[in-house]
Every structure is written in structure tokens, then in C-alpha cells.
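Q: coords please:
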Amino acid sequence: MKLHSQFPYALYLVISEEACRGKDILKVAEQAIQGGVDIIQLREKQLNEPLFLERAKRLREITEKYGVPLIINDNPTITSKVNAAGIHVGNNDIRPTTLRQQPPFKEKLIGYSIEYLTQLDNLQTMVSDYLAISPVFRTDTKTDTVTEWGLEGISKIRQLTPKPLVAIGNLHAKNAKTVTKAGADCIAVVSAICGADQPQRAAYELKNAILT
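A: Predicted structure coming up:
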């Protein structure tokens, strides 16, 4: 598997309290890192700002301990306050071009979700560091998406852009390799790790499936 030097991550975890189904989110995150997760995104759509900030701070302590980048979903203020490695945004969030104009985000990672092929030609894609292909396959954890890309969609996008591609959407150890073969640089998961009885083992099996 060939990794982009500017995005050298193979296994990406998107984590939230809801996805952890009653388990301690911080313990799940640490176990996932120990199992092989390379980068973590905190995605909390239900928390108020103070609680989101407190959770981000505590998660940042764990990711910093292991040298794993922390990405914050759609919240520039929290991203800046905890000095996260970057931010991830979609079509209905703040634009990557707007973020790049702000001093705190000139050097941070910016991820951008692709839901239409036409997005590959816009300025938002140009200034982003990686593109999330969402979803590859339909999933219950994210229902506000437009296109189900499938393997053919990943292959097509791979032909149209040199940007690092992060695939997400109903991915697990049994289909991860087919997705990287189709052109994804990185596999992102939610339930496959957050919902697992043993997050560390689940992460290990996923990482092994991607890299072998």
C-alpha cells in the first residue's frame, strides 16, 4: 500500500460518545491507538460547546501521548483551543478556503468530504489536504449523505485527483483491502472499532487487513 508523504495514515478512527455505545470514549480511543489507529477524528454533533471542549482536551492528551494526530469535526473554535492537528468539514460546514485564510489554519490539516464528482474541480478541494469519500457503502452512522460511491466510485475519483483519499462508510476488516485496491489511501471507520467488544483487537485486525 502506497501512502502519501503528506498524509501517511492508513487507519482513521471517527469517534463519538454515541458511537461508543456506553463505553468510555477515552478508553476506546486509547485501545484503538494501541491496536493500530493512526489518526483520530472527534465528531460530536450532540454535545454543547463546553462539553465538546472538555472532551477534546482529554482526547488530545491521549493522542499526544501516542503521537497520533487529532482532527476535530466541523468546529474551528475547538480545533484552535486544543491545538488539534486539523479539522474536517463537509459541504454544509465552513469552507476550507475560509479556514485557510485564518492564521491558525494555514498549517493545519484540512479534510473535506466529497459527495459529488463536481467537487473535485472546486477551490475547496484544491486547498484541502485530504478528501473523504463518503460513504463508500451506505451506513447507519451517517444518514445525511448523497452518493453511495462503491468501489467504482473510488476508482474514478482516484483517476481524477492526486489528493490523498480517505474512504469511509460501512468498512470493516473483510472489505478494507478491496477499498485500498480500488484507490483509497486510508480507511476510516466508526462502528467497526467504536462498536466492537474489543476495540484494540478490532483496530489490529483492520490495520492488518489494510497493510497485508
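Q: please count neighbours and contacts with C-alpha atoms only from this point.
A: OK.
Q: all helices of the chain, in order?
A: Applying DSSP state H to the chain gives helices spanning 25-35, 49-66, 76-81, 96-100, 123-127, 150-160, 176-182, 191-194, 199-211.
Q: Proceed likewise with the subsequent sequence, for comparison:
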Amino acid sequence: MSARLLDPTVYLVTDTTQCGGPAGVVTTVGAAVGGGVTAVQLRDPGATTRELVDLGRALVALLRPRGVPLVVDDRVDVALAIDADGAHVGQSDLDPVSARRLLGPDRHLGLSVSTPEEAQDAAGLPPGTVDLLGVGPVRPTATKSDARPAIGFARLGDVTAATGLPCVAIGGLRADDVGALHEAGAAGSAVVSAVCGRPDPAAAARELARAWAEARAGRGSEARSRAATGAAS
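A: All right, here's what the predicted structure looks like:
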């Protein structure tokens, strides 16, 4: 799978404080990838540029041999400096068209949205600008100090329905939310404390991966059951 088409099923967003420092981030990410994390976003708004670059390079060295993409939050410049697989920008960050121009055609670009209107705007950008929408926060979260108000699961469904782009839900999410996220049209869940704040990150990631596999299998079984019923009638 190319970086642009990253698998957002279990998308880990790092938190240096919750992980106990930069070394803890690397240890946590390594364990979580072993448990089933499919993509990692480096996020540390309190770090200096040098600190972010050093941590990013350590994560690239860890993740690239394992085939797990690394995306840098907000900082397109850092993503390029460390040869990351892409970047993720918010509504008040560098605009997506400019970010894509800097990243080039081969790196992933994600964009945060919270409303159907923002999702429609993203879908209306030049083709190939944005690869993934981060939608939320679904639940209230203390992880991000400037987070918008929680949108809830019903509003998440409104946002995913407003765009053809894949959407990953974020904001206070746990493994037992996965069924509702799947029904709302999310392609995965982006988590921070559900993995970074757990004593066993590998087990936490495994729980999330299992929940997504079960949710997708359940929907597939229901679809097959409906098709069989229709064919028999």
C-alpha cells in the first residue's frame, strides 16, 4: 500500500507527555505497531523544531522497515525534513493546496474537518489534493487544548456522508466505540490516550484492531443475509 493510500483502521496519534517523553514515544509506538496499529501521526505541539525532527527521524527508522506510514501533524516542513510519508493539516494550518504543492504527488495529506460543509469543501479541492479526512472530535477530549466542541456519532455520519473521501474519526474514542464509528461511515479510528495512556500499548492496539475486524465482518454478514433473503423471496 502506498503512503497516500494509508490504512487508517487503527491510526495512532502520539502524545509525548502521556508516553513519558520522546524515548517513551518510540517505545509506545513500537509496541502498538506490534499490536496492530496501521498508521502513526507524530504530534507534539510543545516540541521545538529540532526536537520534533529528532523524534520524527527515530520514528521513521522504526516504522519504515515495518511498512507502517508516519504522518506529521501540522508541520509540512518537518515531514519533508525527515522524509516522512506525509502530513496532516487542520483548518487553521497551511491550506491543503499549498501543502500538496510542497509535499508533491506521492506523499499522503490528511485534513481535519468537523462539519459537512468542511467535508464538502475538501471534496471540492483539485483532484488528488487530500487523501483522508480526520473528523471530530467525536467525544470531548482533553488531549488537544484547542479542540472544537464534540460532534457526536450522528454528526460524524453527516460528515462522512457529505464526502467521497475516506474519513477517520478522532476524539476520546475507545474500542467499544468502533461499532458505532463503522455504522457512521468511518474508515478507522484515530486514538491517543486509548493507546498512549495504557500500560500495555500492544494489547490496547490489538483490542482496537479486533473491534474493527468484528465490525466489518458483522456488516458483511448482514449484507449477505439481506441478499440471500431477497434472492429467496
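Q: kindly reformat the helices of structure 1 as CSV containing mean neighbour count.
A: Formatted as CSV, those follow (neighbours: other C-alpha atoms under 10 Å):
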stretch, mean neighbour count
helix 25-35, 21
helix 49-66, 16
helix 76-81, 17
helix 96-100, 17
helix 123-127, 18
helix 150-160, 16
helix 176-182, 20
helix 191-194, 24
helix 199-211, 21
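Q: could you dump those into a markdown table with distance to residue 137 of structure 1 added?
A: Compiled in a markdown table, the helices of structure 1 are given as follows (distance: least, C-alpha to C-alpha, whole Å):
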| stretch | distance to residue 137 of structure 1 |
| --- | --- |
| helix 25-35 | 22 |
| helix 49-66 | 28 |
| helix 76-81 | 28 |
| helix 96-100 | 25 |
| helix 123-127 | 22 |
| helix 150-160 | 6 |
| helix 176-182 | 11 |
| helix 191-194 | 13 |
| helix 199-211 | 17 |
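Q: these: which one's closest to residue 140 of structure 1?
A: helix 191-194 (9.4 Å; C-alpha to C-alpha).
Q: so that closest one matches what in structure 2?
A: On the basis of TM-score structural alignment, helix 191-194 of structure 1 is assigned to residues 193-196 in structure 2.
Q: that stretch vs structure 1, average distance?
A: Mean deviation of stretch 193-196 of structure 2 relative to structure 1 after superposition (mean C-alpha distance after the TM-score superposition for structure 1): 0.2 Å.
Q: who touches that stretch?
A: 12, 14-15, 18-19, 28, 32, 143, 172-174, 201-202, 204-205 (C-alpha atoms under 8 Å, 6 or more residues apart in numbering).
Q: run the last query once more with 10 Å
A: 12-20, 24-25, 28-29, 31-32, 37, 141-143, 171-175, 201-208 (C-alpha atoms under 10 Å, 6 or more residues apart in numbering).
Q: please apply the same query to stretch 203-212 of structure 1.
A: Counting by C-alpha under 10 Å, 6+ apart, 1-2, 10-13, 31-38, 171-181, 185-187, 189, 192-194, 196, 199-202 sit against stretch 203-212 of structure 1.
Q: go again using 7 Å as the cut-off
A: 1, 11, 32, 35, 36, 37, 172, 173, 176, 177, 193 (C-alpha atoms under 7 Å, 6 or more residues apart in numbering).
Q: quick revisit: relative to residue 116 of structure 1, which of the helices of structure 1 is closest?
A: helix 150-160 (10.0 Å).
Q: by contact count, what packs against that closest one?
A: helix 176-182 (3 or more C-alpha pairs under 7 Å, 6 or more residues apart in numbering; DSSP states H and E).
Q: mean shift of the helix it packs on relative to structure 2?
A: Aligned to structure 2 and superposed, helix 176-182 of structure 1 gives a mean residue distance of 1.5 Å (mean C-alpha distance after the TM-score superposition for structure 1).
Q: equivalent range in structure 2 for that helix?
A: Matched against structure 2 by TM-score structural alignment, helix 176-182 of structure 1 falls on residues 178-184.
Q: which residues does that stretch contact?
A: By C-alpha under 7 Å, 6+ apart, stretch 178-184 of structure 2 touches 153, 156, 157, 211, 212, 215.
Q: quick check: buried residues in stretch 140-150 of structure 2?
A: For stretch 140-150 of structure 2, a neighbour-count test (16 or more other C-alpha atoms under 10 Å) marks 140, 141, 150 as buried.
Q: so how far is residue 193 of structure 2 from the second one?
A: Think residue 141 of structure 2. 10 Å (C-alpha to C-alpha, to the nearest Å).
Q: just the last one next, same as before
A: Taking C-alpha to C-alpha as the criterion, residue 150 of structure 2 is separated from residue 193 of structure 2 by 16 Å.
Q: could you do residue 224 of structure 2 as well?
A: Residue 224 of structure 2 is 36 Å from residue 193 of structure 2, by C-alpha to C-alpha.
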